[in-house]
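Peer 1: Sharing a model prediction with you, sequence too.
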Amino acid sequence: MSAPEVIVDNVEQALTSVDRTKSVDAISDRDRSSISINGESFRASSESTAFSVGDFVLPNGESYSGTLLGNVPEGNGKYVWSDGCVYEGEWRRGMRHGNGKIQWPSGAAYEGEFSGGYMHGAGTYVGSNNLTYKGRWRLNLKHGLGSQVYPNGDIFEGSWIQGSPEGPGKYTWANGNVYLGNMKGSKMAGKGTLTWTNGDSFEGSWLNSMMHGFGVYTWSDGGCYVGTWTCGLKDGKGSFYPKGSRLQAVEERYLNALRKRGYFQI
């Protein structure tokens, strides 16, 4: 039986439109000269260091309302981009920093921790297609432990590296198939066990989501094949054991030794 496909996703491209203004402090002096705060023309100055509450509108139509330290957002405030993106939450030195929420015009939203203008720390992202990720982030990418529910009902729980499942985890398909093992580049890779809803299972090595290397395929009736696989196919180097038969002592000892060393476990 072939392995089911693991879904790969990307956080909305709209995310980059928010990143381009992660620092309000980077506004040019020419733009600052025409900023309006509370309806009055304002000229930025490094000598203005007092806390205040106000709002300003940039020449490109973007706006901020909330607390300021001198001329830049500090504390709590709301920033609205010209394309309709909205951030509401904590700021530090003109950057999104602390807890806050971003909403995109598409309906996607992120709520959680920020650092230096990026989604960074613990947070929850809900896409416009109802994809939901809850877990750790690093520089706008899923990174660390997290759980994601895909639009079709598939679920991945485990380790993420730079936006994709990588490392130990559990992938559950909407139809009930379950993979418990290692992932690399959003694909089943390394050691792991896939159990199909019909009761069949494969315990062993994977490469690019295909059975590859040594492993044990067990049918629902109890029969099994012990041997090696190449790109998802038995390559002839192995033994078949019908239901009720017993593995050869040497193979049974070999499998038990592999399990004790964690060969089939994450």
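Peer 2: Alright, I've got the coordinates.

Peer 1: From now on I want contacts and neighbour counts done on CA atoms only, so please keep to that.
Peer 2: OK.

Peer 1: What's the first helix or strand after whichever strand or helix holds residue 179?
Peer 2: Secondary structure from DSSP states H and E places residue 179 in strand 178-184. Next helix or strand after strand 178-184 toward the C-terminus (DSSP H and E): strand 187-195.

Peer 1: one more structure, for comparison:
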Amino acid sequence: MNLSKEYVDIYNEYLKFINEVEKDIKAINKIERNVLKRNHIATEEEIKAIEEEKIIEEEKNILKKSGNKIYNFSNGDVYIGKMEDCKMNGKGSYEFRISDEVSIKYTGNFKDNMKDGYGTCVFANGNIYTGNFQKDMMNGIGKIIYKNEDEYIGNWQDNQKYGMGIYKWKEGCIYVGEFKNSKMEGYGVCYDKDGKLIYDGEWKNNLIHGQGTYIWEEGKKYEGEFMHGKKHGQGIFYLNNELVYEGTWKFDKPSIFNRSLEEIFSLKF
């Protein structure tokens, strides 16, 4: 890859964090296997007390800080881990049953019944997120691998890609830049599958928008304004590294006096 050193360093920092998360997840998976092997199942009384939130003093003492157990809830959900103060706290796994065949599974850290800290979540659609959670939401640095094999690694805010991040398509093309509400928005660069720079500039709503430079191949490029993914506004076009046209563009075509070059050349004088 011909990615600039700056972007490679950013990627390596993100990857270093994800590796730490994965180490924590492996330790939790080991705990889960041991609990399942021992078949340490919570009693019906414990489950009922948790579900109904009617904890009598005796049950409160039992559930105040219990060891790792398997909690089979009446709705089909399964939690494996510790209960503290009658809530999921610490390391464990929770499987949300959507149907007999479909579920969502979270493995990681909990705080007061919420996903909080390092964790990984396998969604019902096959997407897998690994990274940081805060108050039940993906927050901080995280990596998601989509079912279609696209990948994103970078910053998250309230379950949305937000801030600096790197998106890699299955085919190998890469976007490095800013995101807002899970869309490419702000400044960003895009590389093809061979690591060659395609575009450097501004984005909005997943489209090239604003000032930027688009490169097709060596010696052929456009520098100027874009709107909704098209060359629009003031721009310069180069071919074989020589300036071919400088002026106004309208929806991907050069425009003179609000007419395309084709329209001008077709006029009969």
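Peer 2: Received it, and whenever you're ready, just let me know what you need. Given the structure is predicted, the values throughout are model-derived calculations rather than measurements.

Peer 1: can you tell me what part of structure 2 the strand holding residue 179 of structure 1 aligns to?
Peer 2: Counting by TM-score structural alignment, strand 178-184 of structure 1 falls onto residues 198-204 of structure 2.

Peer 1: Show residues contacting that stretch.
Peer 2: 183-192, 208-216, 228 (CA atoms under 8 Å, 6 or more residues apart in numbering).

Peer 1: What lines up with residue 119 of structure 2 in structure 1?
Peer 2: Match for residue 119 of structure 2 (TM-score structural alignment): residue 100.

Peer 1: How is its match assigned, secondary-structure-wise?
Peer 2: Secondary structure for residue 100 of structure 1, judged by DSSP: H, G, I helix; E, B strand; the rest coil, is strand.

Peer 1: Might one say that it is in contact with residue 112?
Peer 2: Yes - using CA atoms under 8 Å, residue 100 of structure 1 is in contact with residue 112, at 5.7 Å.

Peer 1: What segments of the stretch 51-200 of structure 2 are strands?
Peer 2: 69-72, 78-84, 87-97, 103-111, 114-122, 128-134, 137-145, 151-157, 160-168, 174-180, 183-191, 197-204 (DSSP state E, counting those that start in this stretch).

Peer 1: just to revisit the earlier point, the strand holding residue 179 of structure 1 vs structure 2 - mean distance after superposition?
Peer 2: Per the superposition on structure 2, strand 178-184 of structure 1 and its aligned residues are separated by 0.3 Å on average (mean CA distance after the TM-score superposition for structure 1).

Peer 1: re earlier: please identify which of the strands of the stretch 51-200 of structure 2 is closest to residue 57 of structure 2.
Peer 2: For these, proximity to residue 57 of structure 2 was assessed by CA to CA; strand 78-84 is nearest, at 14.4 Å.

Peer 1: can you tell me what part of structure 1 the closest one aligns to?
Peer 2: Counting by TM-score structural alignment, strand 78-84 of structure 2 sits on residues 63-69 of structure 1.

Peer 1: still on that earlier bit, got the strands of the stretch 51-200 of structure 2 as TSV, with mean neighbour count and distance to residue 224 of structure 2 columns?
Peer 2: Below are those laid out as TSV (neighbours: other CA atoms under 10 Å; distance: least, CA to CA, whole Å):
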stretch	mean neighbour count	distance to residue 224 of structure 2
strand 69-72	21	60
strand 78-84	23	55
strand 87-97	21	50
strand 103-111	22	46
strand 114-122	23	42
strand 128-134	23	37
strand 137-145	22	33
strand 151-157	23	28
strand 160-168	21	24
strand 174-180	23	19
strand 183-191	21	14
strand 197-204	21	10
